[in-house]
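1. Here is a sequence with its predicted model. Questions after.
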Amino acid sequence: MDLGLKGKKVLVTGGSKGIGKGIAAGFLAEGAEVAIAARSEEGLREARTELGNVHVIQADLISEAERDRAHKEAVETLGSIDILINNVGGSSGSSVEETPLSSFEEAMQLNYLSAVQFSKAVLPDMKEKGSGSIINISSIFGRESGGKATYNNAKAAMISFTKALADEAASFGIRVNSVAPGAILHPSGNWQKRLEENPEKINQFVKDEIPAGRFGTVEEIADVTVFMASQRASWVTGASLNVDGGQSNMNM
């Protein structure tokens, strides 16, 4: 299926590894021009070697000033941004009682406020063009309990923001959606570390908690994200789509 993405200008935050890198690869395969932003210079070098024709932007996206710089650099590099993928994120802390307030603040900056800032930054140009797609990579744990509170709180806020912005932007031809992955296995992810540390426990988790009987892959998240960004999904906006092999316990 031709998704009509050839020549589209795409920015992927947190694009040097894992799901972000997989999403970048998916857009490149469709003929899009892609820039990825991430903190690690080494990770960006490795991603450029692996992905080939991709633009890299080094920035610490927990910082408001760095996010502003990264957006400006992406526009200078690409000329404009047709598709924004807000993927950067991370998990920290333990129980609510034992997690310092600073960890909640950092989680909101990285997972949530980064998406808000980048979305606000691309809106004026998208409105002028009368088109655009913004996709926020959230989590099934932004929709139900599970995982660390810092992460879940930020991802829940991201999903709420997705619907709010989608309703505002729809009349300008801009679609805003969220993709909510379940447990995804990749070399740089937390699930890989947990699997190596305690394979018996994690294999039992998969058996008990994921009806499909296995972890998801980066490519499976990327395929859905690329489709959602394309005009093949032109009537989809304000949605949060689980991509989880049935792991979520929600009825919707």
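-> Good, I have the coordinates.

2. Please count neighbours and contacts with C-alpha atoms only from this point.
-> Noted.

3. For stretch 45-59, measure first residue to last.
-> With C-alpha to C-alpha, to the nearest Å applied, stretch 45-59 spans 13 Å between its terminal residues.

4. List the buried residues in it.
-> Of the residues in stretch 45-59, 47, 48, 51, 54, 55, 56, 57, 58, 59 count as buried by neighbour count, 16 or more other C-alpha atoms under 10 Å.

5. which secondary structure element contains the second one?
-> Assessed by DSSP states H and E, residue 48 sits inside helix 41-51.

6. Could you grab the helix/strand/coil label for the residue lying closest to residue 211 once chain neighbours are set aside?
-> Leaving out its chain neighbours, the residue that sits closest to residue 211 by C-alpha to C-alpha, 6 or more residues apart in numbering is residue 246, at 5.5 Å. Following DSSP: H, G, I helix; E, B strand; the rest coil, residue 246 is assigned to coil.

7. Thought residue 214 was touching residue 246, still the case?
-> No - between residue 246 and residue 214 there is no contact, the gap being 10.5 Å when judged by C-alpha atoms under 8 Å.

8. neighbour-wise, which of those two wins?
-> When residue 246 is set against residue 214 and neighbours are counted by other C-alpha atoms under 10 Å, the residue ahead is residue 214, at 17 against 14.

9. any idea whether the more buried one is helix, strand or coil?
-> Secondary structure of residue 214, per three-state DSSP, is coil.

10. second one coming, line it up with the first:
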Amino acid sequence: MNLELKRKNVFVTGGTKGIGRAIAEAFVQEGAKVAVCARTKPEHWPQEIAVVTGDVTNAYERERIFADVTAIIGPIDILINNAGGSNGESIEKTDMEEFYEAFELNYFSAVHFSKLVLPAMKSSQEGAIIHISSIFGREAGGKATYNNAKAALISFTKALADEVASEGIRVNSLAPGSILHPTGNWQRRLDENPEKIQAFIDNEIPSGRFGTPEEVANVVVFLASSKASWVKGTSLQVDGGQSKANF
């Protein structure tokens, strides 16, 4: 299928490892022009993907990152808000500062970058914004700081989608389940206690295995393309059946 993404300018936050890297590489394979941001640039990085370093939890840094990215690849046609992470413990034991940090990383960074891309997208009357959320933004599970921020992100997706749909801009979110990659928490847990993690897979994931970053990336690329032109404001599960939700 020709997804018509050649020469599209794509910006992926948190794009140097795991799901973010797989997304960036998938767009490159489709012929898009791709830039990513991350705290640091990895060694042996593919030269066809531009990297801008910075801290997306800081509003001033986000503005600087965005200016650098657009200077390199031009106005953004497709924004993938992938930067995210989990912190804290139980609610009682988690400091308020950790809640603020979780929202800056998982939620406010996505809101801010979305606002920054809107003027150019409105000018061209087209664009796609995709937020990488989580099944735990849709239902209970995981740490409250992360869940709360991802739930807010799903709500923001629908609100922004309805505002800009008439201007040719599509906004959606993806809710991955448990994804295994070398730098992720699941790999660390698997290394620490293989039997426990296998029991988790057997009990919680109907497909009988973890998902891969590439399986998420394939859905992202389709959702960003014109082939998904009538998909707006949705939260799409990509989880191998892991979610308990039936809608």
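-> Received it, and whenever you're ready, just let me know what you need. Remember, it's a predicted structure, so these values are computed and weren't measured experimentally.

11. circling back: contact partners of the helix holding residue 48 of the first structure?
-> Outside helix 41-51 of the first structure, the residues within contact range by C-alpha atoms under 8 Å, 6 or more residues apart in numbering are 16, 17, 21, 25, 38, 54, 55, 56, 57, 58.

12. which ones are touching residue 183 of the second structure?
-> Residue 183 of the second structure makes contact with 17, 18 under the criterion C-alpha under 8 Å, 6+ apart.

13. That one belongs to a helix?
-> No - counting by three-state DSSP, residue 183 of the second structure falls outside a helix, being coil.

14. What's it aligned with over in the first structure?
-> For residue 183 of the second structure, the equivalent position in the first structure is taken to be residue 188, counting by TM-score structural alignment.

15. measure its match to residue 61 of the first structure for me?
-> Between residue 188 of the first structure and residue 61 of the first structure the distance is 18 Å, computed by C-alpha to C-alpha.

16. the longest strand in the first structure is where?
-> Once the first structure is assigned using DSSP state E, the strand that runs over the most residues is strand 174-181.

17. Residue 113 of the first structure in helix, strand or coil?
-> At residue 113 of the first structure, secondary structure determined by three-state DSSP is helix.

18. Alignment lookup: it to the second structure.
-> Alignment note (TM-score structural alignment): residue 113 of the first structure maps to residue 108 of the second structure.

19. just to revisit the earlier point, same list (the contacts of helix 41-51 of the first structure) but as CSV, adding secondary structure and distance to residue 83 of the first structure.
-> Converted to CSV, the contacts of helix 41-51 of the first structure look like this (DSSP: H, G, I helix; E, B strand; the rest coil; distance: C-alpha to C-alpha, whole Å):
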residue, secondary structure, distance to residue 83 of the first structure
16, coil, 17
17, coil, 19
21, helix, 15
25, helix, 14
38, strand, 17
54, coil, 15
55, strand, 15
56, strand, 16
57, strand, 16
58, strand, 19
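
20. Nearest to residue 123 of the first structure among these?
-> Top of the list for closeness to residue 123 of the first structure, among the contacts of helix 41-51 of the first structure and by C-alpha to C-alpha, is residue 57 at 20.2 Å.

21. thinking again about what came up before, now what about the longest strand of the first structure, what contacts it?
-> Contacts to strand 174-181 of the first structure, defined as C-alpha under 8 Å, 6+ apart, come from residues 126-127, 130-140, 142, 159, 162-163, 165-166, 169, 221, 224-225, 228, 234, 236-244.

22. how does it look with 6 Å?
-> The contact list for strand 174-181 of the first structure, computed with C-alpha atoms under 6 Å, 6 or more residues apart in numbering, reads 131-140, 162, 166, 237-244.
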